[in-house]
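Engineer: prediction below, plus the sequence it came from.
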Amino acid sequence: MADHAALCEVSCLHPHAVAQARAGQPGPADIEAASTLLKVIADPTRLKLLSALQGGELCVCDLSAVIGLSESAVSHQLRLLREQRIVTFRKQGRVAYYRLLDAHVAGLIGVVLDHVREPVPS
């Protein structure tokens, strides 16, 4: 059922506002890439991994212990995150240490978590 309070009561168009909004629209390739990125991040397991990496570098063993999944499952998820340029890693001997790729990723995860933790206005 539609929320009638959220609908305009009269049909009107604001040409300047529409033109401004259209001009600010990202291109199709940017929309597709951003949508794919958000879908990857939206997975609960991957979001747990990213949240754990907010505190800094962790190896696969550490990440496995933090989120309670096997190292194999964690490695699989990290591969997907690497493919989307969300995380990166460095090797030290035989250990791979993962971290968020850059400040954009850290900011995105932080903003999303801050938003869901906000009290709902009454």
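Structural biologist: Thanks, I have the structure now.
Engineer: only C-alpha atoms from now on, for both contacts and neighbour counts.
Structural biologist: Fine.
Engineer: list the contacts of the closest residue to C59 other than its chain neighbours.
Structural biologist: In space, and not counting its chain neighbours, C59 is closest to Y97: 4.3 Å by CA to CA, 6 or more residues apart in numbering. Contacts for Y97 (CA atoms under 8 Å, 6 or more residues apart in numbering) come out as 57-60, 89-91.
Engineer: which of those are buried?
Structural biologist: By neighbour count, with 16 or more other CA atoms under 10 Å, the contacts of Y97 hold 57-60, 89 as buried.
Engineer: so which strand or helix has the residue nearest the centre of the chain?
Structural biologist: The residue lying closest to the centre of the chain (CA atoms, centre = their mean) is I41, at 3.9 Å. Here I41 sits within helix 28-42, counting by DSSP states H and E.
Engineer: before we move on, back to that, looking at the contacts of Y97, which are in strands?
Structural biologist: 58-59, 89-91 (DSSP state E).
Engineer: find the nearest non-adjacent residue to R85, please.
Structural biologist: With CA to CA, 6+ apart as the criterion, R85 has its nearest non-adjacent residue at 6.6 Å, and that residue is L101.
Engineer: try this one next to it:
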Amino acid sequence: MREDSKTCGFALDSPYVDLAVEVFAMLADATRVRIVLALREGELAVSDLAQAVGKSPTTVSQHLAKLRLARMVSTRQEGTRVFYKLTDEHVRQLVVDAIFQAEHAVDAQPRHHRKEHDA
């Protein structure tokens, strides 16, 4: 069974509900969403992420620090360079699903439902 097809068995009063809200709050920022999208394919250094998301390295570093505290990204150091990667597939999937939901709000037939997207 695929992970994304499993049913959530948590009760409405689960303590994870409040933590899930914190995850959504952490992702309620366009720069952080862009960082997650940039990290989909693997690790990147701050300078590469800054270029990818169109922000200064200082700004990207501040967002990465928040994502790291939230345990959404982890680091690896190589000499003086620090590389960031997503800690697991769930944050990536949350962002991808949010983008897909946004497509539904804009398009009658979202790109991810079109046949050419599957190819």
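Structural biologist: Cool, got the structure. Everything quoted here is computed from the prediction, not taken from an experiment.
Engineer: would you verify that the residue nearest to C59 of structure 1 is located in a strand?
Structural biologist: Yes: judged by DSSP: H, G, I helix; E, B strand; the rest coil, Y97 of structure 1 forms part of a strand.
Engineer: residue in structure 2 matching it?
Structural biologist: Using TM-score structural alignment, the partner of Y97 of structure 1 in structure 2 is F83.
Engineer: tell me how far its match lies from E43 of structure 2.
Structural biologist: Distance, F83 of structure 2 to E43 of structure 2, by CA to CA, to the nearest Å: 6 Å.
Engineer: which residues does H90 of structure 2 contact?
Structural biologist: Residues near H90 of structure 2 by CA under 8 Å, 6+ apart: none.
Engineer: which element is it on?
Structural biologist: Here H90 of structure 2, judged by DSSP H and E, is contained in helix 89-106.
Engineer: what about that helix, distance to the chain center?
Structural biologist: From the chain centre to the centre of helix 89-106 of structure 2 is a distance of 9 Å (CA atoms, centre = their mean, to the nearest Å).
Engineer: go on, stretch 33-45 of structure 1?
Structural biologist: Distance, centroid of stretch 33-45 of structure 1 to centroid of chain: 6 Å (CA atoms, centre = their mean).
Engineer: in structure 2, what stretch matches it?
Structural biologist: Taken onto structure 2 by TM-score structural alignment, stretch 33-45 of structure 1 occupies residues 19-31 there.
Engineer: what comes up buried for the matching stretch?
Structural biologist: 23, 26-27, 31.
Engineer: which of those residues sit farthest apart?
Structural biologist: Using CA to CA, these span at most 14.9 Å, a distance reached by V23 and T31.
Engineer: tell me which residue of structure 2 is furthest from the middle?
Structural biologist: Largest separation from the mean C-alpha position in structure 2: G79, at 26.4 Å (CA atoms, centre = their mean).
Engineer: how close does that one sit to T59 of structure 2?
Structural biologist: From G79 of structure 2 across to T59 of structure 2, the span is 22 Å (CA to CA).
Engineer: same check on L69 of structure 2?
Structural biologist: Relative to T59 of structure 2, and taking CA to CA, L69 of structure 2 is found at 16 Å.
Engineer: helix or strand: which one has the equivalent of A73 of structure 1 over in structure 2?
Structural biologist: Under the alignment (TM-score structural alignment), A73 of structure 1 pairs with T59 of structure 2. Using DSSP H and E, T59 of structure 2 sits in helix 57-69.
Engineer: which residues touch the residue farthest from the centre of structure 2?
Structural biologist: Contacts for G79 of structure 2 (CA under 8 Å, 6+ apart) come out as none.
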